[in-house]
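*Asks:* Provide a 3D model corresponding to the input given below.
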Amino acid sequence: MATVKLLGDEDLSAEAKAVFDDIRATRDSDFVNNFWRALAHDPALLKRTWESIKQVMAPGALDPLTKEMIYIAISASNGCSYCVHSHTASARAKGMSEAMFMELMGVVGMANETNAIVNALGVPVDEAFEAGK
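*Replies:* Modelled structure (predicted):
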């Protein structure tokens, strides 16, 4: 259950409406998801977050599908069901197969397991793994 009202288009300030218009234009879709509708209560936060997401998730050295899969992995590790669902949908739209998703979840599970073991044991970083070595 949301802790804030999810704002409909009719409830938006002019500043929030401008961001929603950009979301729609950038994504070539009329759909604006609940994350943005919750953030619309604070137009400055909405705009800053949207601008950052656009920059970070844009094609670069990593392709958009890889970025979506990284987002899923971090979201799964952080326990953000909403982000897992939204970025899984986006990754599937960009070509992620069920086999890729299941393999990704295997990597996430293994990384979380071995991270916990290494932290619990206090294993020091090997000198060979340090930058410049």
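
*Asks:* C-alpha only now, for contacts and for neighbours.
*Replies:* Noted.

*Asks:* do you know how far the residue most central in space within the chain is from residue 121?
*Replies:* Central residue check for the chain by Cα atoms, centre = their mean: the C-alpha nearest the mean position is that of residue 71, 4.3 Å away. When distance is defined by Cα to Cα, to the nearest Å, residue 71 is 28 Å away from residue 121.

*Asks:* what do you get for residue 83?
*Replies:* Separation of residue 83 from residue 121 (Cα to Cα): 31 Å.

*Asks:* in the chain, which spans are helices?
*Replies:* Under the criterion DSSP state H, the chain carries helices at the ranges 14-27, 34-39, 43-57, 64-78, 81-93, 98-121.

*Asks:* among those, which is nearest residue 131?
*Replies:* Between residue 131 and the helices of the chain, the shortest separation by Cα to Cα is 19.7 Å, and it involves helix 98-121.

*Asks:* okay, the angle between that closest one and helix 81-93?
*Replies:* Counting by axes from the mean of the first three to the mean of the last three Cα atoms, to 10 degrees, helix 98-121 lies at 140 degrees to helix 81-93.

*Asks:* circling back to that earlier point, neighbour-wise, which of residue 83 and residue 121 wins?
*Replies:* residue 83 (18 against 9; other Cα atoms under 10 Å).

*Asks:* Also this sequence, please, to line up against the first:
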Amino acid sequence: MPRLQPIPYEQASDEVRAVYDDIKATRNVPDVNNFWKYIANDPATLRRTWQSLKEVMAPGEIDPLTKELLYLAVSVTNGCDYCIASHSAAATKAGMTPRMFGELMAIIGMANETNRLATGYAVPVDPAFQK
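*Replies:* Presented below is the predicted three-dimensional model:
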């Protein structure tokens, strides 16, 4: 499969430009980042992904910093370098300190280790933890 190229604003269709404009307005940024430019190769995926992300990351019961920390934790576990960089920057902007980052990495490492141990040992769930 040929490597897809990013779709810059100037070359984007009207449908893609509308999503780009919404991203720029929502995030108050002059341009969209590479993630959006690459998935713009499929305008339906671009639109759907942006709408879902905008809804999930909108203000709610979980504060913005916690949302970014959770996104970062999943990104680290999944090994997504792009998402780690993007959501580290967003978490820092939302108030993450270097010490918080270190603590988050320790939690992620511990959770991955104990998850694997529980899975490997096929540990049954304690009755006290069941609903």
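
*Asks:* residues in contact with stretch 15-31 of the first structure?
*Replies:* Applying Cα atoms under 8 Å, 6 or more residues apart in numbering, the contact partners of stretch 15-31 of the first structure are 9, 32, 36, 40, 43, 46, 47, 50.

*Asks:* Can you tell me the closest non-neighbouring residue to the first one?
*Replies:* Just to be clear, that refers to residue 9 of the first structure. residue 17 (7.3 Å; Cα to Cα, 6 or more residues apart in numbering).

*Asks:* Map that neighbour onto the second structure.
*Replies:* Residue 17 of the first structure maps onto residue 17 in the second structure when the alignment is built from TM-score structural alignment.

*Asks:* and that match, how many neighbours does it have?
*Replies:* Quick note: residue 17 of the second structure (other Cα under 10 Å) scores 18 neighbours.

*Asks:* Could you report the separation of it from residue 107 of the second structure?
*Replies:* For residue 17 of the second structure, the distance to residue 107 of the second structure - Cα to Cα - is 40 Å.

*Asks:* Next: residue 7 of the second structure.
*Replies:* 37 Å.

*Asks:* In terms of neighbours, single out the busier of these two.
*Replies:* For residue 7 of the second structure versus residue 107, neighbours defined as other Cα under 10 Å are more numerous around residue 7 (18 against 13).

*Asks:* Next, the contact list for that one, please.
*Replies:* By Cα under 8 Å, 6+ apart, the contact list for residue 7 of the second structure reads 37, 38, 40, 41.

*Asks:* from the residues you listed, which two are the most distant?
*Replies:* Most distant of the contacts of residue 7 of the second structure, by Cα to Cα, are 37 and 41, 7.5 Å apart.

*Asks:* Determine the residues that are contacts of both of the two.
*Replies:* Joint contacts of residue 37 of the second structure and residue 41 (Cα under 8 Å, 6+ apart) are 6, 7.

*Asks:* more crowded one of those two?
*Replies:* Taking neighbours as other Cα under 10 Å, residue 37 of the second structure and residue 41 compare with residue 37 leading, 20 against 16.

*Asks:* Settle this for me: the more buried one is touching residue 8, isn't it.
*Replies:* Yes - between residue 37 of the second structure and residue 8 there is a contact at 6.4 Å, judged by Cα atoms under 8 Å.
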